[in-house]
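Here is my input; please provide its structure:
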Amino acid sequence: MWRVGVRRSFKFLLRPTSRQAASLAACLEDHRQLYNAALEHRRTAYRKAGVTVRYGDQSGESKHIRADDPDGQGRWSFSSQQATLRRLDKAFAALFARVKAGRTPG
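Reported below is the predicted structural model:
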């Protein structure tokens, strides 16, 4: 019998080969660059034109980014890149929720 409300979690020890570790590091670096570029895009659009850029806008542009950079951003799954952009969108939502509530943003 299952209890309602019980959460189970599992931890797996990751022991990648040196080739896999290099691939994971490259994936992390490319996703970091995507996150920072998307953040800068939002900041610049608002500063220069007063335009708010949202997840849907950036997700739509990612198809073109992937096509222009097949050996960089194009080599990773589209869904993982969407998750990175969603994480940025969630961070912005939390920031503005704190500002609206009168708390210190950050």
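
can we go C-alpha only for contacts and neighbour counts from here?
Fine.

gap between stretch 21-35 and the chain center?
Centroid separation between stretch 21-35 and its chain, computed with C-alpha atoms, centre = their mean, to the nearest Å, is 11 Å.

in that stretch, what counts as buried?
27, 30-31, 34-35 (16 or more other C-alpha atoms under 10 Å).

same thing with stretch 84-98?
For stretch 84-98, the neighbour count (16+ other C-alpha under 10 Å) marks 84-86, 88-89 as buried.

Please tell me how far the most centrally placed residue in the chain sits from K100.
With distances taken as C-alpha atoms, centre = their mean, the residue of the chain nearest its centroid is T84 (1.5 Å). Noted for T84: a distance of 25 Å to K100, by C-alpha to C-alpha, to the nearest Å.

Over to A21?
Relative to K100, A21 is positioned 42 Å away (criterion: C-alpha to C-alpha).

Another sequence for comparison is provided below:
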Amino acid sequence: MRRSYKFLMRPTAHQQAALTACLDGHRALYNAALEERREAYRRSKVSIRYGDQSAQLKEIRADDPDQAR
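Now for the predicted structure:
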């Protein structure tokens, strides 16, 4: 028998701001990765795989200290 639980989040104003900033950063990173994949396929019909992009994250984090958080 599976049971599921729902937890109600009631973040403080500071926590809400931190969660929003985290979500915005992840959204920007995802959209950039998606755009890279689309452009690579559109220009040269090359598929970029998830593993290739995740390997680039170390370089991205080194260049942008905000992504390291």
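
coming back round to it: let's see which of the buried residues of stretch 21-35 of structure 1 end up in helices.
Within those, residues falling in helices by DSSP state H are 27, 30-31, 34-35.

out of those residues, who's nearest I65 of structure 1?
When these are compared for distance to I65 of structure 1 (C-alpha to C-alpha), L34 wins out at 9.7 Å.

which residues touch the closest one?
The contact partners of L34 of structure 1, by C-alpha atoms under 8 Å, 6 or more residues apart in numbering, come to 73, 81, 84-85.

Looking at structure 2, name the residue matched to it.
Aligned against structure 2 by TM-score structural alignment, L34 of structure 1 finds its counterpart in L29.

Could you do S18 of structure 1 as well?
Matched by TM-score structural alignment, S18 of structure 1 corresponds to A13 in structure 2.

Look at that match and say how many residues are nearby.
Applying other C-alpha atoms under 10 Å, we find 9 residues neighbouring A13 of structure 2.

re earlier: pick the one among the contacts of L34 of structure 1 closest to S9 of structure 1.
Taking C-alpha to C-alpha as the measure, S9 of structure 1 lies nearest T84 of these, at 22.8 Å.

is it true that that closest one touches H31?
Yes: counting by C-alpha atoms under 8 Å, T84 of structure 1 does reach H31; the two are 6.8 Å apart.

if I pick the residue nearest to the centre of structure 1, what's in contact with it?
Applying C-alpha under 8 Å, 6+ apart to T84 of structure 1 gives the contacts 31, 34-35.

ditto for E59 of structure 2
Residues near E59 of structure 2 by C-alpha under 8 Å, 6+ apart: none.
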